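*Asks:* heads up, no residue letters with this:
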């Protein structure tokens, strides 16, 4: 009998290329947060990332101010750095402003010398990084006398300079000859040079009493005076920077509360429907029927008149930011609630929601595990919108005297305090507050657009 051929052993499969194996393994590897299409699209958005960096910088500054050691303390913000309404933003001080500064410092030294304890008064006399030079009372008196002598000399020179200018104007009105006008104008130039020399001599005498800071103190002092001073002689730059903390604090608290309440109520209304939906719709429709600004004013005013003390803080509620938080939180959740309600009504008809219902998942679990996570991108967008609305609302309330309590800086308080200065052409306090608010609000507007482009299913591609 013929022997049957033995079956040949199957050939070993060829080894797959390493890159193909890696590709297959990668196909089953769970994707991380930064691998999601929306996140990748947002990271590629340069304007969105730039706005996020700007917002992060503001938040870092706010945190550095809030926690010790404070970047800027409230005492530094409230302390006087010099005479009031000094120009800022690189505008050169006119001679009369420079005279006012010199007269201010000389007058403060004179007040200290006239006190009952001149040594102690001189030791405590300090304007930001500038303080009286350490020397005896007699030496201070001598330096002060020299300063006033320079001031008197400057006064005489100033009179001569003004008389020379008046003479030129009179000659021009009378139609004087060219030679006579030339001599008069030359006298004005000479008088101006003498005036500048006398003014410089006066400032030198003042610097002997109040030496200008050096090193790091010089940088901080220049930063204080960068945006000028307000009517009380306080640093506008420090007030504007410190107000970042106030704006961030109000925006964060109210925006977080608004999106949480809006997401829960809107998600419940859209998912459960029925009586829950009717109750939520009635609530936000009632709130929406009253103008937004009216709600803010009424709520803030009610709490401003209350004497109730906050237990943990130990001070009246009117001296805290709680009225501002409540005024914004009561109104800002409505927009989030409407958006989430509409999205939840669409999501609950999806197949994966129906599958969860069929396997017996509780409605509350479906809402928390499936509905709300799928509207998270809307919460990001509404958070930025609520943050911006809170900042702008604070400005309105503070301008009306119902916002941030007295003594605490904010951009709204700065704008309110500058309304009389603007008429006189003093715009630096208004300009500093408006500039800082514009940067933060504009950054949040760009961020909200970038988030919508990245995470909205209509835009993701």
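*Replies:* All right, it came through fine. Since this is a predicted model, take the numbers as computed values, not measurements. Numbering: from 1, shown residues only.

*Asks:* Going by C-alpha atoms from here, please, whenever you check contacts or count neighbours.
*Replies:* Fine.

*Asks:* Which helix or strand lies directly C-terminal to the helix or strand containing residue 237?
*Replies:* Using DSSP states H and E, residue 237 sits in helix 236-272. Using DSSP H and E, the helix or strand that follows helix 236-272 towards the C-terminus is helix 274-288.

*Asks:* In the helix or strand just after that following helix, which residues are buried?
*Replies:* Moving toward the C-terminus from helix 274-288, the next helix or strand (DSSP H and E) is helix 292-304. For helix 292-304, a neighbour-count test (16 or more other CA atoms under 10 Å) marks 292, 295, 296, 297, 299, 300, 301, 303, 304 as buried.

*Asks:* before we move on, the earlier item: tell me what angle the helix holding residue 237 forms with helix 274-288.
*Replies:* Helix 236-272 and helix 274-288 are oriented at 150 degrees to each other (axes from the mean of the first three to the mean of the last three CA atoms, to 10 degrees).

*Asks:* contacting residues around residue 172?
*Replies:* With contact taken as CA atoms under 8 Å, 6 or more residues apart in numbering, residue 172 is in contact with residue 181.

*Asks:* Kindly report the same for residue 409.
*Replies:* When contacts are counted by CA under 8 Å, 6+ apart, residue 409 touches 239, 240, 242, 243, 246.

*Asks:* Counting neighbours, what do you get for the first one?
*Replies:* If you count neighbours by other CA atoms under 10 Å, residue 239 ends up with 28.

*Asks:* so who does the nearest residue to it once chain neighbours are set aside touch?
*Replies:* Of all residues not flanking residue 239 in the chain, residue 77 sits nearest, at 5.7 Å (CA to CA, 6 or more residues apart in numbering). When contacts are counted by CA under 8 Å, 6+ apart, residue 77 touches 234, 235, 238, 239, 242.

*Asks:* picking up where we left off before, check which helices and strands the helix holding residue 237 sits against.
*Replies:* Contacts defined by 3 or more CA pairs under 8 Å, 6 or more residues apart in numbering; DSSP states H and E place helix 236-272 against helix 46-66, helix 74-78, helix 215-225, helix 274-288, helix 322-347, helix 376-399, helix 411-417, helix 428-455.

*Asks:* Against that first model, consider the following:
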């Protein structure tokens, strides 16, 4: 392979660059949503019912004050979508982080100790992945709603959704880390660390974990899109975020009630943002997966 061809392989395709720019832009909007949003949709005094159901500004009956129109409560859709995007991204990142931490810990334990511990952990993982993620999340969300009061469900809704998604997603991290840990345990530097009497926790954290983090980061990037979609599905079905936490899925569910009455923008606008977000994350995740794939790097 020539030097020029090798250099071209290191450059990301144009689609990845565009997806990365879109993803960075959306993350900036998420961080600075309170400063960018024209109104605070959580503050009832910031919007008026007289502005309800106004079409987007580019339509004939649109209002220049509302770029994407307003919903059935008179809230500016730009503001509502920014806050909804913020909640969806936070929920998705929280679920991925929780699943990654749990999966890395269990994967290290299974790969390092092996034996009965490895068998039990992997069989539990096999049982969990035999059920669809959305089904497990619906089950956990339903149990939480049945056991907690409505006020507690509203307050703890983000934590419930994060836990419901992470319960079924840690298995992929655990399997990847376990396989890598089993390879590292057989290497001489780990054997030497055992011989000199280093405790297992230190060996796992200082010697094995750094060698598996690249794979964990790639998996986390790819799974982020799935976590965001799972949260949107739960919220659309009414088992996710309540109206007090208007995520993109909640906004789509609300807009779906008015979709066939001509108020299409209430559902289409947040749905479009969700599609763009998931597509950008998937493109970047696929690139990172290929970029850190040892077989492709060897070629």
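*Replies:* Looks like it came in fine. This is a predicted model, so every value here is computed, not measured.

*Asks:* picking up where we left off before, same list, the helices and strands packed on helix 236-272 of structure 1, but as TSV with distance to residue 86 of structure 1 please.
*Replies:* Below are those laid out as TSV (distance: least, CA to CA, whole Å):
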stretch	distance to residue 86 of structure 1
helix 46-66	25
helix 74-78	16
helix 215-225	8
helix 274-288	45
helix 322-347	32
helix 376-399	23
helix 411-417	15
helix 428-455	9
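
*Asks:* for the ones you listed, which one sits closest to residue 87 of structure 1?
*Replies:* Counting by CA to CA, residue 87 of structure 1 lies closest to helix 428-455 out of those; the figure is 7.0 Å.

*Asks:* In structure 1, what stretch matches stretch 274-283 of structure 2?
*Replies:* Using TM-score structural alignment, the residues of structure 1 aligned to stretch 274-283 of structure 2 are 437-446.

*Asks:* Likewise for stretch 165-182 of structure 2?
*Replies:* Under the alignment (TM-score structural alignment), stretch 165-182 of structure 2 falls on residues 328-345 in structure 1.

*Asks:* With structure 2 overlaid, how far apart is that stretch on average?
*Replies:* Once fitted to structure 2, stretch 328-345 of structure 1 is off its aligned match by 1.7 Å on average (mean CA distance after the TM-score superposition for structure 1).

*Asks:* Equivalent analysis for stretch 238-248 of structure 1, please.
*Replies:* Per aligned residue, stretch 238-248 of structure 1 averages 1.2 Å (mean CA distance after the TM-score superposition for structure 1).

*Asks:* What lies in contact with that stretch?
*Replies:* 58-59, 61-63, 65-66, 72, 74, 76-77, 223-224, 391, 394, 409-411, 414, 432-433, 436.

*Asks:* how does it look with 7 Å?
*Replies:* Residues outside stretch 238-248 of structure 1 that contact it (CA atoms under 7 Å, 6 or more residues apart in numbering): 58-59, 62, 65-66, 72, 77, 224, 391, 409-411, 432-433.

*Asks:* can you pick the most crowded of those?
*Replies:* residue 411 (31 neighbours).

*Asks:* from the contacts of stretch 238-248 of structure 1, which single one is nearest residue 273 of structure 1?
*Replies:* Among the contacts of stretch 238-248 of structure 1, residue 391 lies closest to residue 273 of structure 1 (CA to CA), at 33.9 Å.

*Asks:* which residues does the corresponding residue of structure 2 for that closest one contact?
*Replies:* In structure 2, residue 391 of structure 1 lines up with residue 228, judged by TM-score structural alignment. By CA under 7 Å, 6+ apart, residue 228 of structure 2 lies in contact with 88, 89, 92.

*Asks:* Now the counterpart of the last one in structure 1. Nearest residue, chain neighbours left out?
*Replies:* It stands for residue 92 of structure 2. When structure 1 is aligned by TM-score structural alignment, residue 92 of structure 2 is paired with residue 251. Once flanking residues are discounted, residue 251 of structure 1 sits nearest to residue 387: 4.5 Å by CA to CA, 6+ apart.

*Asks:* what's around the one you found, how many residues?
*Replies:* Residue 387 of structure 1: 27 neighbours (other CA under 10 Å).

*Asks:* Can you give me the distance of it to residue 52 of structure 1?
*Replies:* Distance of residue 387 of structure 1 to residue 52 of structure 1, computed by CA to CA, to the nearest Å: 14 Å.

*Asks:* just to revisit the earlier point, what two of the contacts of stretch 238-248 of structure 1 have the greatest distance between them?
*Replies:* Using CA to CA, the pair of the contacts of stretch 238-248 of structure 1 lying farthest apart is 224 and 391, separated by 24.2 Å.

*Asks:* show me where the stretch 51-200 of structure 1 has strands.
*Replies:* 126-127, 130-131 (DSSP state E, counting those that start in this stretch).

*Asks:* Please identify the deepest-packed of those strands.
*Replies:* Most buried of these by mean neighbour count (mean count of other CA atoms under 10 Å) is strand 130-131; its value is a mean of 18.

*Asks:* residue range for that one in structure 2?
*Replies:* Under TM-score structural alignment, there's no match for strand 130-131 of structure 1.
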